[in-house]
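[1] What follows is a predicted structure for the sequence shown.
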Amino acid sequence: MSLFESSQSNAASQQNQQSNQAQLEEAKGTDLFLFASLASIAFSMYEYYVKGDTERALFVGQWPQTILAMALYLRQRRQNN
């Protein structure tokens, strides 16, 4: 009986490790998209306030929404698979 219980606990342990690994990989990807969005905002502010190029600042300032939308799409697609 103890042999059976130990095999079940090993299987549960492996499932927990796989789940933790998947969560870690998702967090890394999410961090990358968040960093890209923040960098886009910072670059947009630089273009507007430092360089005075309002058109380019507005163009770059619209990227964060697209980047975050792509992150949400990829997360949803990964969860469905």
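    Good, I have the coordinates. Numbering: from 1, shown residues only.

[2] C-alpha from now on. contacts and neighbour counts both.
    OK.

[3] ranges for the helices of the protein?
    2-45, 54-61, 63-80 (DSSP state H).

[4] Tell me which of these sits most buried.
    Each of the helices of the chain was scored by mean neighbour count; the highest is helix 54-61, a mean of 15, by mean count of other CA atoms under 10 Å.

[5] For that helix, which helices and strands make contact with it?
    Counting contacts by 3 or more CA pairs under 8 Å, 6 or more residues apart in numbering; DSSP states H and E, helix 54-61 packs against helix 2-45.

[6] Below is an additional structure, to be compared with the one above:
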Amino acid sequence: MSCCTLDKVPAGSKATIKGYCGCSRERGRLCALGITPGTVVEVCGPCSVKVREACVALGMEMAEQVTCEPLENDPRA
């Protein structure tokens, strides 16, 4: 599938984080939350994801800054 931003991934789907579009402050916060490039996350809702067994709430503006690739039948997911 093609890349999109995290806010465009439907709830219940998984995606691989590809990178960030925002400023360094936002990138630092995302990294601190475990949302790093290569990480597989599960979208719980429009502004929340499950990452490394923790549910993390993001603001819509921050979710719009995260680029990802939705997964389909990926054995890693």
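    Perfect, thanks for sending it. All of these numbers come straight from a predicted model, not from anything done at the bench.

[7] Superposed, what's their TM-score?
    Put the two chains on top of each other and the TM-score (TM-score structural alignment, normalised by the length of the second structure) is 0.23; 36 aligned residues with a CA RMSD of 4.2 Å.

[8] so how far is residue 18 of the second structure from residue 30 of the second structure?
    Using CA to CA, to the nearest Å, we find residue 30 of the second structure at a distance of 12 Å from residue 18 of the second structure.

[9] Please disregard the earlier target; I meant residue 28 of the second structure.
    15 Å.

[10] Compare these two (neighbour count), which wins?
    Between residue 28 of the second structure and residue 18, residue 18 has the larger neighbour count (other CA atoms under 10 Å), namely 18 against 13.

[11] next helix or strand past the one helix or strand the more buried one maps to?
    Using DSSP states H and E, residue 18 of the second structure maps to strand 14-20. Following strand 14-20 of the second structure in sequence order, the next helix or strand is helix 24-32 (DSSP H and E).

[12] Just the angle for that next one relative to strand 14-20, thanks.
    150 degrees (axes from the mean of the first three to the mean of the last three CA atoms, to 10 degrees).

[13] Tell me the buried residues in helix 24-32 of the second structure?
    Neighbour-count burial for helix 24-32 of the second structure, counted by 16 or more other CA atoms under 10 Å, picks out 27, 30.
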